[in-house]
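Asks: predicted structure and sequence below. I'll ask about it afterward.
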Amino acid sequence: MKIVIINYGAGNIQSIMFAIERLGYKAVLSNNPAEIKAADKVIFPGVGEASSAMEMLLESGLDTLIPTLEQPVLGICLGMQLMCNHTQEGDTKGLGIFDVDVLKFSSKVKVPQMGWNNIYNLKSDLFKGVSENEYMYLVHSFYAPDCAQSIATTNYEVEYASALQKDNFYGTQFHPEKSGDVGEKILGNFLKL
């Protein structure tokens, strides 16, 4: 199985690579459109700020490639947010895969939300064998509101989508690669889709 992690300079890449290795697979880092298209599974990571990350996608032409991919694609954290229509972070237009706009948590709560929080309302083979209310590791100041494409929910000031799915596209706001055994199970489920 060929697993490609999209390398566009905004990544939590090492921890994802190690998690995939622990599951018995190998992943390659690439920003080469032909290699990404030929992959069986694509992971779209992201750590950092939305507008500069989107600029890097635009410069490499990956902004037009990613929405056309037909294999399972997993966006993680900022990767998931960039797959939405728009984010308030840097007033950034997203890839428009998920039909939702990303909002900033209000000043009433500590941002970023950093640490462990539970996920519930699980709906998808991504969560096969995962119990309701398991704890996942999150670090974020912006969130996708609960919407028709939500496949997991978390509560922090408001209920929001901690995972999204549309067709072959999946996104998690949490970091499965940093969420212990349960996070690894979710990554493994993705690799088996």
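Replies: Structure received.
Asks: use CA for all of it now, contacts and neighbours both
Replies: OK.
Asks: what residues are up against residue 109?
Replies: Residue 109 sits next to residue 157 when contact means Cα atoms under 8 Å, 6 or more residues apart in numbering.
Asks: what about it, distance to residue 174?
Replies: Distance from residue 109 to residue 174, counting by Cα to Cα, to the nearest Å: 18 Å.
Asks: also residue 62?
Replies: Taken as Cα to Cα, the span from residue 62 to residue 174 is 23 Å.
Asks: and those two? Which one has more around it.
Replies: Applying other Cα atoms under 10 Å to residue 62 and residue 174 shows that residue 174 carries more neighbours, namely 27 against 19.
Asks: one more structure, for comparison:
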Amino acid sequence: MVKVAVLDYGSGNLRSVQRALEHVGADVTVTSDPYEAIEADGLLVPGVGAYAACMDGLNKIRGPRIIGQRLAGSRPVLGICVGQQVLFDKGVEHGVETQGCGEWQGVVDKLDAKILPHMGWNTVDAPAGSEMFAGLNDDDRFYFVHSYAVQSWDMPVDEFIAAPRVTWATHESARFVAAVENGPLWATQFHPEKSGDVGLHLLRNWLGTLA
């Protein structure tokens, strides 16, 4: 049974994530302990609420260092919702700019949409060859609840490194990053733990990369 640490930094639906992971067969520990977070087979970084508050909580437990140390050793990390957003360079909310973990280039800002938050079920446009969405259908829907997202992808292409697979979604006319697969670093703007059977399937796909 693979061991997954859910990073507890004061933000996120920790118990619902824990239950979903246990349902698909993981041995789950909710922890803020750096050793447990680094040594687990997989690390899940949740996140709910304001970008700045999430980064403040992460910084208090040295979350960016934990994430960076895992990735330096090619050890899998999965970010969910604001747990995806904080992996980018920075977030801008209400005119306040907050530095993120900087794993990916990009800015999290307010969706260009009249109806916010974007709350409910949406399809996504996954790229060919996606491991995250393997076995799922184009018309499958995932649960979103957010007002901010990354709306452009500007990562440079490196001919020696496989390009990240980026999944997109659209709310009204606003197109935004719904998920990213980048080697051991995966993330989703939606909540797999709230997305029923398709979300559980996605979590099984992630666990399959941990063995």
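Replies: All right, it came through fine. All values reported here derive from a predicted model rather than from experimental measurement.
Asks: what span of structure 2 is the top helix by length along structure 1 aligned with?
Replies: For structure 1, the longest helix by residue count, based on DSSP state H, is helix 180-192. Helix 180-192 of structure 1 corresponds to residues 196-208 in structure 2, going by TM-score structural alignment.
Asks: show me what residue 121 of structure 2 lines up with in structure 1.
Replies: So, by TM-score structural alignment, residue 121 of structure 2 is matched to residue 116.
Asks: quick one, strands of structure 2?
Replies: Along structure 2, counting by DSSP state E, strands occupy 3-7, 27-31, 42-45, 77-80, 88-93, 96-99, 104-110, 118-122, 142-146, 148-150, 165-171, 174-182, 185-188.
Asks: return the most buried member of those.
Replies: strand 42-45 (a mean of 28; mean count of other Cα atoms under 10 Å).
Asks: next, the mean deviation of that strand compared to structure 1.
Replies: By mean Cα distance after the TM-score superposition for structure 1, the fitted strand 42-45 of structure 2 averages 0.5 Å away from its aligned residues in structure 1.
Asks: middle-most residue in structure 1, spatially?
Replies: Centroid-nearest residue in structure 1: residue 76, 2.1 Å away (criterion: Cα atoms, centre = their mean).
Asks: ok, it to residue 173 of structure 1 distance?
Replies: Counting by Cα to Cα, the gap from residue 76 of structure 1 to residue 173 of structure 1 is 6 Å.
Asks: in structure 1, what residue sits furthest out from the centroid?
Replies: Max radial position in structure 1 (Cα atoms, centre = their mean) goes to residue 108, at 25.5 Å.
Asks: for residue 31 of structure 1, see how far away that residue is.
Replies: On the measure of Cα to Cα, residue 108 of structure 1 and residue 31 of structure 1 end up 39 Å apart.
Asks: same check on residue 144 of structure 1?
Replies: Taking Cα to Cα, one finds residue 144 of structure 1 at 26 Å from residue 31 of structure 1.
Asks: ok, residue 123 of structure 1 next?
Replies: 31 Å.
Asks: can you check residue 58 of structure 1 too?
Replies: 12 Å.
Asks: which of the two has more neighbours?
Replies: residue 31 (17 against 13).
Asks: find the nearest non-adjacent residue to that one, please.
Replies: residue 7 (5.2 Å; Cα to Cα, 6 or more residues apart in numbering).
Asks: what lines up with residue 84 of structure 1 in structure 2?
Replies: The criterion is TM-score structural alignment: under it, residue 84 of structure 1 has residue 88 as its aligned partner in structure 2.
Asks: show me what contacts its match?
Replies: Per Cα under 8 Å, 6+ apart, neighbours of residue 88 of structure 2: 100, 101, 102, 103, 104, 105, 106, 107, 108.
Asks: what distance do you get for the second one to residue 112 of structure 2?
Replies: Between residue 101 of structure 2 and residue 112 of structure 2 the distance, using Cα to Cα, works out to 24 Å.
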